[in-house]
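Undergrad: Provide a 3D model corresponding to the input given below.
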Amino acid sequence: MSTDPNNPVVDIEGHSLRLSNLDKVLYPEAGFTKGEVIDFYAAMAPVLLPHVRDRPLTLKRFPDGVEATSFFEKNVARHAPDWVRTVRIDTPGSSRGAEYADFALVQDLPTLVWTANLASLELHVPQWTVGPRGGVREPDLLVFDLDPGQPATIVECCRVAELLREALADDGFEAYPKTSGSKGMQLYSPIRTNDSGHPREYARRLAQRLENDHPDLVVSRMTKKLREGKVLIDWSQNNPQKTTVAPYSLRARPHPTVSIPLAWNEVAHCSNQVDLTFTAADAKDRVASHGDLFEPLLGGERPLLRADTGNHG
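TA: Below you'll find the model as predicted:
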């Protein structure tokens, strides 16, 4: 066993792992260290792991902290332990010209700690899973990413989230909100579908309808000049090639904020950005008192999203 307290070898559920540079500060403004990042993810494992299990993981790594260079990593690191499960996924149109990538699957606590030890502050996953022998399943989640254009904030996102919730309910879908951990928020609905393109098309139609009905508040197009003071409903997150920050993931902001599930009464009563800003310490307290508010996304009956869902008129 290592005797260096800053680079210990630890045993996690029967797997040996050398941790490194635990005293390294990754959030300088908050003095939050790599060791604290690892501790946070270990504490969140019971509620986080069910939401990333069987979902190919894209890591956003910050080896020198949030104020330094970062990079996304899809291909699992060459020095990954042999107990880290991987899955090969086709990546057509990859910016690096690669036809596939070998993604890590974070199935358990040892793998989660291993990713945190890589200074993977942010965990991003798709809205679909893979089977036990590989093979991509159809999406099981619908997601709307609400992005405020200045001077709009998460307060305006909450108003849009309430509109989306009502529209989704009209089509038979239950909505569950979470903060992005950054400026905005996301809305999820558990679904089933027989075509990976249907969620994207449905989300696009719904975003456009809300833009037509509430043009002073909502925009469905990415064009930056259209977004000032409004909330972009980013429906494109339902593209199978895209990922969204996972529930309970840290974000690379000046302070260690977290993408945290919300109760609808919190959304309704939000009147200031600080109302829905949660740090790593806040997240631990919330889970201790509220449990996993996203647990309904994990099981139960999932309504069918068809090609004609949401065609009103």
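Undergrad: okay, CA-based contacts and neighbour counts for the rest of this
TA: Fine.
Undergrad: so which strand or helix has Arg267?
TA: Actually, residue 267 is Val rather than Arg. helix 264-269 (DSSP states H and E).
Undergrad: now do the buried residues in that helix.
TA: Trp264, Val267 (16 or more other C-alpha atoms under 10 Å).
Undergrad: I'd like the next helix or strand past that helix.
TA: Next along the chain after helix 264-269, taking DSSP H and E as the criterion, comes helix 280-290.
Undergrad: check which residues of that next one are buried.
TA: Ala280, Ala283, Lys284, Arg286, Val287.
Undergrad: adding distance to Phe32, write the residues you listed out as a markdown table.
TA: Formatted as a markdown table, the buried residues of helix 280-290 follow (distance: C-alpha to C-alpha, whole Å):
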| residue | distance to Phe32 |
| --- | --- |
| Ala280 | 10 |
| Ala283 | 15 |
| Lys284 | 15 |
| Arg286 | 19 |
| Val287 | 20 |
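Undergrad: now Thr115, what's its secondary structure?
TA: Here Thr115 is recorded as helix under DSSP: H, G, I helix; E, B strand; the rest coil.
Undergrad: can you pull out the helices in the stretch 51-200 of the chain?
TA: Along the stretch 51-200 of the chain, the stretches classed as helices by DSSP state H, counting those that start in this stretch are 109-117, 154-170, 198-213.
Undergrad: of those, which stretch is the most buried?
TA: Mean neighbour counts were compared across the helices of the stretch 51-200 of the chain using mean count of other C-alpha atoms under 10 Å; the top stretch is helix 109-117, at a mean of 22.
Undergrad: helices and strands around that helix, which ones?
TA: Counting contacts by 3 or more C-alpha pairs under 8 Å, 6 or more residues apart in numbering; DSSP states H and E, helix 109-117 is packed against helix 34-52.
Undergrad: and the helix it packs on, what's buried?
TA: 34-38, 40-42, 44-45, 47-52.
Undergrad: looking at those, which is nearest Gln186?
TA: Using C-alpha to C-alpha, His51 comes nearest to Gln186 of these, at 14.6 Å.
Undergrad: measure Gln186 to Ala45 for me?
TA: 21 Å (C-alpha to C-alpha, to the nearest Å).
Undergrad: could you also give me the structure for this second sequence? I'd like to compare it with the first:
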Amino acid sequence: MDKRGLPPLTALRAFEAFARLGRMTLAADELCVTHGAVSRQIRSLEVALGLVLTEGPRHRLKLTEAGERLAGSLSVAFDSVARTVAELKSAAAQELHLSCVGTLAIRWLIPRLPVFHAAHPGVRVRVTESYAPVDFARERFDAAIRIAEHVSAHGVEATAFLDNFHGPVLAPHLLGTGPTRLEGVTRLTTGTRQTAWAEWEGHSGVALPVAPHIQEFEHIFYVLEAAAAGLGVGLTPWIYVAGDIAAGRLTAPLGFVPNPAKFWFITPSGADKPAVAAFRDWLIAEAAKAPEPPMG
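TA: Below you'll find the model as predicted:
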């Protein structure tokens, strides 16, 4: 017996199945073992407990008083375990673990999650920040959101749900009077996207003046806060700053131009979790409501 004074679980399961079903053969079928295996397990349980749990002819066994008491206790315990397991599985089926690029999560997705929760009160969305390539075999995410021109990885399904436009933004009081209105303004960059400004120049056809200073930050979220604080001009997707521009916190003197890298919703191929499908549909509908950017 274990430290709790309990006999082996296999013996308890065999006895509970026999007591509930009334026949060794039925218990054997339920447990996917032989009739003899059930009989041996029950006998080993009697030996371990020092109790007689069954009586009568071999083919018409019935429970003794001790057997009845133990069977009742086991049925309650196993039913409780079965209910808990079912509840846990149900809860897991209704949780969506989403891997998402951080700034989109902070500036666009999370503020809209109450709308999703109101429509799907039984689904919980858990968001983890990540910019790494999606690997569902290594990380236990249900879905991911990434920015890319194309998604063609093996074993995934991808839906482009939001077009991307990018452009320079800064605090209104920093606007200059030159051709781009960015003359003499410090340029803000991120360490992970050193080519972003050159890419924007290629997409927009605008040649920026030489920046007097360049200040680097770790994340684009920091760049946007620095721009709003008046530290310089940052480059950003439109969707991150639509609210700030509408509120006058930031301004975009050159507007926004299309970026071929779109926002993608990515799931493992063949995933059939209802919460994932519901979230994908909601995400596409919310993205369709996004305001059009001022164009450069």
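Undergrad: overall similarity of the pair, as a TM-score.
TA: Laid over one another, the chains give 0.22 as their TM-score (TM-score structural alignment, normalised by the length of structure 2), with 111 aligned residues with a C-alpha RMSD of 6.5 Å.
Undergrad: and of the buried residues of helix 280-290 of structure 1, the nearest to Ala207 of structure 1?
TA: Using C-alpha to C-alpha, the buried residues of helix 280-290 of structure 1 come closest to Ala207 of structure 1 at Ala283, 30.0 Å.
Undergrad: quick revisit: including distance to Leu232 of structure 1, could the helices of the stretch 51-200 of structure 1 go into CSV?
TA: Formatted as CSV, the helices of the stretch 51-200 of structure 1 follow (distance: least, C-alpha to C-alpha, whole Å):
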stretch, distance to Leu232 of structure 1
helix 109-117, 31
helix 154-170, 9
helix 198-213, 9
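Undergrad: for the ones you listed, which one sits closest to Thr86 of structure 1?
TA: Of all those, helix 109-117 sits nearest to Thr86 of structure 1, with 10.8 Å by C-alpha to C-alpha.
Undergrad: excluding sequence neighbours, find me the nearest residue to Ala148 of structure 2.
TA: Closest residue in space to Ala148 of structure 2, ignoring its immediate chain neighbours: Ala261 at 4.4 Å, by C-alpha to C-alpha, 6 or more residues apart in numbering.
Undergrad: also Thr128 of structure 2?
TA: Sequence neighbours aside, Ser99 is the residue nearest to Thr128 of structure 2 in space, at 4.9 Å (criterion: C-alpha to C-alpha, 6+ apart).
Undergrad: what's the helix or strand harbouring that neighbour packed up against?
TA: For Ser99 of structure 2, the element it lies in under DSSP H and E is strand 95-100. Judged by 3+ C-alpha pairs under 8 Å, 6+ apart, strand 95-100 of structure 2 is in contact with strand 124-129, strand 143-148, helix 274-288.
Undergrad: tell me which of the ones you listed lies nearest to Arg69 of structure 2.
TA: strand 124-129 (41.7 Å).
Undergrad: flag every buried residue along that closest one.
TA: Arg124, Val125, Val127, Glu129.
Undergrad: any idea which of those is closest to Leu12 of structure 2?
TA: After measuring the buried residues of strand 124-129 of structure 2 against Leu12 of structure 2 - C-alpha to C-alpha - the closest member comes out as Arg124, at 36.9 Å.
Undergrad: that closest one against Leu98, yeah?
TA: No. Arg124 of structure 2 is beyond contact range of Leu98, at 10.4 Å (criterion: C-alpha atoms under 8 Å).
Undergrad: for Ala11 of structure 2, grab the count of nearby residues.
TA: 21 (other C-alpha atoms under 10 Å).
Undergrad: show me the contacts for it.
TA: Gln41, Ile42, Ser44, Leu45 (C-alpha atoms under 8 Å, 6 or more residues apart in numbering).
Undergrad: likewise for Ile42 of structure 2?
TA: Ile42 of structure 2 neighbours (C-alpha under 8 Å, 6+ apart): Ala11, Leu12, Ala14, Phe15.
Undergrad: the third one - how many residues pack around it?
TA: So the one you mean is Ala14 of structure 2. What Ala14 of structure 2 shows, counting by other C-alpha under 10 Å, is a neighbour count of 23.
Undergrad: tell me if it really is in a helix.
TA: Yes. If the criterion is three-state DSSP, then Ala14 of structure 2 is within a helix.
Undergrad: distance of Ile233 of structure 1 relative to Ile89 of structure 1?
TA: 28 Å.
Undergrad: work out for me the element Ala11 of structure 1 sits within.
TA: Actually, residue 11 of structure 1 is Asp. It isn't Ala. Assigned by DSSP H and E, Asp11 of structure 1 falls in strand 9-12.
Undergrad: now do the strands in the stretch 151-296 of structure 2.
TA: With strands called from DSSP state E, counting those that start in this stretch, the stretch 151-296 of structure 2 shows them at 156-169, 187-190, 214-217, 234-237, 257-268.
Undergrad: contact partners for Ala92 of structure 2?
TA: Here Ala92 of structure 2 is in contact with no residue (C-alpha under 8 Å, 6+ apart).
Undergrad: so it is in which element?
TA: Going by DSSP H and E, Ala92 of structure 2 is in helix 65-93.
Undergrad: next, the buried residues of that helix.
TA: Gly67, Glu68, Leu70, Ala71, Leu74, Ser75, Ala93.
Undergrad: who touches the third one in this structure?
TA: Right, Leu70 of structure 2. Leu70 of structure 2 touches nothing, counting by C-alpha under 8 Å, 6+ apart.
Undergrad: any idea how far it is from Arg280 of structure 2?
TA: Leu70 of structure 2 is 50 Å from Arg280 of structure 2, by C-alpha to C-alpha.
Undergrad: so for Ile233 and Ile89 of structure 1, which sits in the more crowded spot?
TA: Legend: neighbour count by other C-alpha under 10 Å for Ile233 of structure 1 and Ile89, higher for Ile233 (31 against 18).
Undergrad: that one: which element?
TA: For Ile233 of structure 1, the host element (DSSP H and E) is strand 231-234.
Undergrad: name the next helix or strand downstream of that strand, please.
TA: Sequence-wise, the next helix or strand downstream of strand 231-234 of structure 1 (DSSP H and E) is strand 244-245.
Undergrad: helices and strands around that following strand, which ones?
TA: strand 120-125.
Undergrad: rewinding a little: closest one to Trp197 of structure 2 out of the buried residues of strand 124-129 of structure 2, please.
TA: Of all those, Trp197 of structure 2 sits closest to Glu129, with 23.9 Å by C-alpha to C-alpha.
Undergrad: thought Leu104 was touching the closest one, still the case?
TA: No. Assessed by C-alpha under 8 Å, Glu129 of structure 2 is found out of contact with Leu104, at 9.6 Å.
Undergrad: contacts only, for Leu104 of structure 2.
TA: The contact partners of Leu104 of structure 2, by C-alpha under 8 Å, 6+ apart, come to Ile239, Tyr240.
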